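Trainee: Pasting the sequence and the predicted coordinates here, then a few questions.
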Amino acid sequence: GDKILKGTTFTKYKQFVDNTFKVLPRQALHAKTLGFTHPSSGKFMSFDSPIPDDMQQAIERWRHYAQHKKE
């Protein structure tokens, strides 16, 4: 039979997604680099910010899931 129809595949995926949201229970938006021309000085300003730990953990979980899904 089809695992999706029996719920096995979907249940494991849903459990994975739920566990990922426990690590990252917020919107996953991040600007690594932001730059603009300052309106008064005309000088270009650039800011860098590392990815937050919770987002990095979520990315690692998705990569791990995707890698093992292929096996």
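Mentor: Good, I have the coordinates.
Trainee: contacts, neighbours, all on C-alpha from now
Mentor: Noted.
Trainee: What are the buried residues along the longest helix seen in the chain?
Mentor: Ranked by residue count, the top helix of the chain under DSSP state H comes out as helix 53-70. Within helix 53-70, the residues scored as buried using 16 or more other C-alpha atoms under 10 Å are Asp54, Met55, Ala58, Arg61.
Trainee: Distance to Gly42 for these - can I get that in a markdown table?
Mentor: As requested, these are arranged in a markdown table below (distance: C-alpha to C-alpha, whole Å):
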| residue | distance to Gly42 |
| --- | --- |
| Asp54 | 36 |
| Met55 | 34 |
| Ala58 | 38 |
| Arg61 | 42 |
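Trainee: here comes the other one, which I'd like you to weigh against the first:
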Amino acid sequence: VTHYKVLERFKYMTWVECKLETGRTHQIRAHFKHIGHTLFNDERYEGNVILKGINLPKYKQFVKNVFEVLPRHALHAHTLGFIHPVTKKEMYFESPMPADMEEAMKKWRNYLERG
């Protein structure tokens, strides 16, 4: 089970926060593919294909440029927690947004401001 909340909307792309009840391999990627919203630049689940706005050359070039800035799928675990299988201790980790994702978000925001 994956719960998600929209944090910010961009043209043909949305930044979401996900909370998982389970932790299956590729869970977020598979669930978003299933509902027709693949992760940005996720080659395995066809998120590296420009599906919307393909008739707009300026937009198409913009997305290709962002693919270069973020040459991997746009997925980051800001927080991660689990119970250690041996010690049974609660484990909790935090990680800031990676620089490549920050740069991609900045480009999307700038693109929207320019219209």
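Mentor: That came in fine, so what should we check first? None of these values were measured; they are calculated from a predicted model.
Trainee: Can you give me the TM-score here?
Mentor: Here the superposed chains carry a TM-score of 0.76, computed using TM-score structural alignment, normalised by the length of structure 1; 61 aligned residues with a C-alpha RMSD of 1.4 Å.
Trainee: circling back: determine the set of other helices and strands touching the longest helix of structure 1.
Mentor: Where contact means 3 or more C-alpha pairs under 8 Å, 6 or more residues apart in numbering; DSSP states H and E, helix 53-70 of structure 1 is packed against helix 8-23.
Trainee: Next SSE downstream of the helix it packs on?
Mentor: Under the assignment DSSP states H and E, the closest C-terminal helix or strand after helix 8-23 of structure 1 is strand 33-37.
Trainee: average offset between that following strand and structure 2?
Mentor: Once the two are superposed, strand 33-37 of structure 1 sits an average of 0.4 Å from its aligned residues in structure 2 (mean C-alpha distance after the TM-score superposition for structure 1).
Trainee: who touches that strand?
Mentor: Lys43, Phe44, Met45, Ser46, Phe47, Asp48, Ser49 (C-alpha atoms under 8 Å, 6 or more residues apart in numbering).
Trainee: can you tell me which residue in structure 2 aligns to the third one?
Mentor: Meaning Met45 of structure 1. Applying TM-score structural alignment, one finds that Met45 of structure 1 aligns to Met91 in structure 2.
Trainee: Please apply the same query to Leu34 of structure 1.
Mentor: That one, Leu34 of structure 1, aligns with Leu80 by TM-score structural alignment.
Trainee: rewinding a little: the contacts of strand 33-37 of structure 1 into a markdown table, with extra columns for secondary structure?
Mentor: Formatted as a markdown table, those follow (DSSP: H, G, I helix; E, B strand; the rest coil):
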| residue | secondary structure |
| --- | --- |
| Lys43 | coil |
| Phe44 | strand |
| Met45 | strand |
| Ser46 | strand |
| Phe47 | strand |
| Asp48 | strand |
| Ser49 | coil |
